[in-house]
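Undergrad: quick one, fold the following:
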Amino acid sequence: MSIADIRTDYTQADLSETDTDADPIVQFSKWFAEALRAEVPEPNAMGVSTVGENGRPSSRILLIKDFDQRGFTWFTNYESRKGLELDKNPYAALLFHWIALEREVRIEGRVEKVSAEESEQYFQSRPIKSRLSAIASAQSTLIADRPALEAQYAQAEAQYGETTPRPQHWGGYRLKPEYIEFWQGRRSRLHDRIAYTLEKDGQWKRQRLQP
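TA: Below is the predicted model:
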């Protein structure tokens, strides 16, 4: 079989304007809860796309840690590639893909750092080894080999033990959505797409897009 012959016809559900909440955050919460109940692998995993100074996008998978009416929150190294790109261009796109439910959610908007207090609270709630890894790794920079990375971790472990201060270069981001799209796979590629756009008055405009 060639790659071009690989295809799946989506048959599980449909999505109409009457099925969706007027508030896209409420709608996302509904779909996220359904992904949890369906035991979708890592339902909190999302693609995060940023754009560099050269105008070229880059993407990676991260884990969302919170969402509410303020936006969608994750935590990372501020000096990583994505962090440096967000410093220059504070806009990003998120993508959730719940293949078991034949669903996607696309989210676009402006990104800002969360407060130091919020970053500190989450950092100290992480497993100790994850905290040490955040201290040990200069994310996105070059390193000679795996042993060198493990040596940095061992050094951090010996220095801090269970008492791990949050590095100043590590913390949270929150994307404040301006566009949210819900995609439901359908037969024969006639997929359902319901898009929300934030208007200047702060209200969400809901529309159907062609697949």
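
Undergrad: from here on, contacts and neighbour counts on C-alpha atoms
TA: Fine.

Undergrad: and the residue positioned nearest the centre of the chain, what does it touch?
TA: Among the residues of the chain, the smallest C-alpha distance to the mean C-alpha position (C-alpha atoms, centre = their mean) belongs to residue 46, namely 3.9 Å. The neighbourhood of residue 46, defined by C-alpha atoms under 8 Å, 6 or more residues apart in numbering, consists of 61-64, 94-97.

Undergrad: which residue ranges of the protein form strands?
TA: Counting by DSSP state E, one finds strands in the chain at the ranges 45-51, 57-63, 66-68, 71-77, 91-98, 103-113, 170-184, 192-198, 204-209.

Undergrad: one more to put side by side:
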Amino acid sequence: MELTKEYIQNLRQDYRSASLAESDVDQNPFIQFEKWFKEAVNARLFEPNVMTFATADLAGRPSARILLLKGFDENGFVFFTNYDSKKGKELAENPQAAMVFFWGDLERQVRIEGTITKLDAEESTAYFHSRPKGSQIGATASPQSSVIPNREVLEDRVTVLTEEFSEKEVPRPTNWGGYRLKPDLIEFWQGRSSRLHDRINYKAVDGAWIINRLAP
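TA: The predicted structure is shown next:
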């Protein structure tokens, strides 16, 4: 392999763009997240709603993947997927999950942990029909996370569905819809020089948010 251990070990970046103090953050973590999210959008970062989403099965074996955030408010953070996917099956077994947003150009990270619930059918259907028709057909055609013999199986299925629904609405698959993560922990991380990063942690305790600084 061309990349040596020493080369990888010496990859590092000194963060100097900003700081984060307890006095800087809002008492409400959702308002603080909205502030940072807007700044990521205004900085024209590539897909600022990209997040790493982590689940675990009943045995505690974790898995993670990249997803897109599709909404948030004080009830939680919303995304959509196939209920029969690996993450969907793990969430059915263990509805605890975590999200991580990393906005590298701003030297910022947000970690979110909490409990997952499904959105109601009406909300999932409304979002499904707001998507481009090609995405609707793609979601219908794909048995997400299942083993398939080749790509042609998917492409053939898309061709059939495209013809079938060329002049009518694509129904939302019953195994596709939304989830909401209701957080009990949200942490805001701002990169600082010499790895002395700022970490401001919000933890839900008896219906209130307790704010603490964590060591980097």
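
Undergrad: TM-score for these two?
TA: Scored by TM-score structural alignment, normalised by the length of structure 1, the superposition of the two chains gives a TM-score of 0.98; 210 aligned residues with a C-alpha RMSD of 0.8 Å.

Undergrad: circling back: how about a markdown table for the strands of structure 1, with distance to residue 156 of structure 1 added?
TA: Conversion of these to a markdown table gives the following (distance: least, C-alpha to C-alpha, whole Å):
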| stretch | distance to residue 156 of structure 1 |
| --- | --- |
| strand 45-51 | 28 |
| strand 57-63 | 24 |
| strand 66-68 | 28 |
| strand 71-77 | 16 |
| strand 91-98 | 32 |
| strand 103-113 | 26 |
| strand 170-184 | 15 |
| strand 192-198 | 45 |
| strand 204-209 | 47 |
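
Undergrad: residue 126 of structure 1 is nearest to which of the ones you listed?
TA: With distances scored as C-alpha to C-alpha, the stretch of the strands of structure 1 nearest to residue 126 of structure 1 is strand 71-77 (11.0 Å).

Undergrad: what does residue 171 of structure 2 correspond to in structure 1?
TA: Residue correspondence, TM-score structural alignment: residue 171 of structure 2 in this structure matches residue 165 in structure 1.

Undergrad: hang on, I meant residue 107 of structure 2
TA: For residue 107 of structure 2, the aligned position in structure 1 is occupied by residue 102, per TM-score structural alignment.

Undergrad: name all residues that make contact with its match.
TA: Residue 102 of structure 1 is in contact with 10, 12, 184-185, counting by C-alpha under 8 Å, 6+ apart.

Undergrad: pull out the buried members of those.
TA: When these are checked for burial by 16 or more other C-alpha atoms under 10 Å, the buried set is 10, 184-185.

Undergrad: quick one: the nearest residue to residue 123 of structure 2 once chain neighbours are set aside and residue 148 of structure 2, what's the gap?
TA: With C-alpha to C-alpha, 6 or more residues apart in numbering as the measure, residue 178 is the residue that lies nearest to residue 123 of structure 2, at 7.8 Å, once sequence neighbours are left out. From residue 178 of structure 2 over to residue 148 of structure 2 the distance is 24 Å, taken as C-alpha to C-alpha, to the nearest Å.
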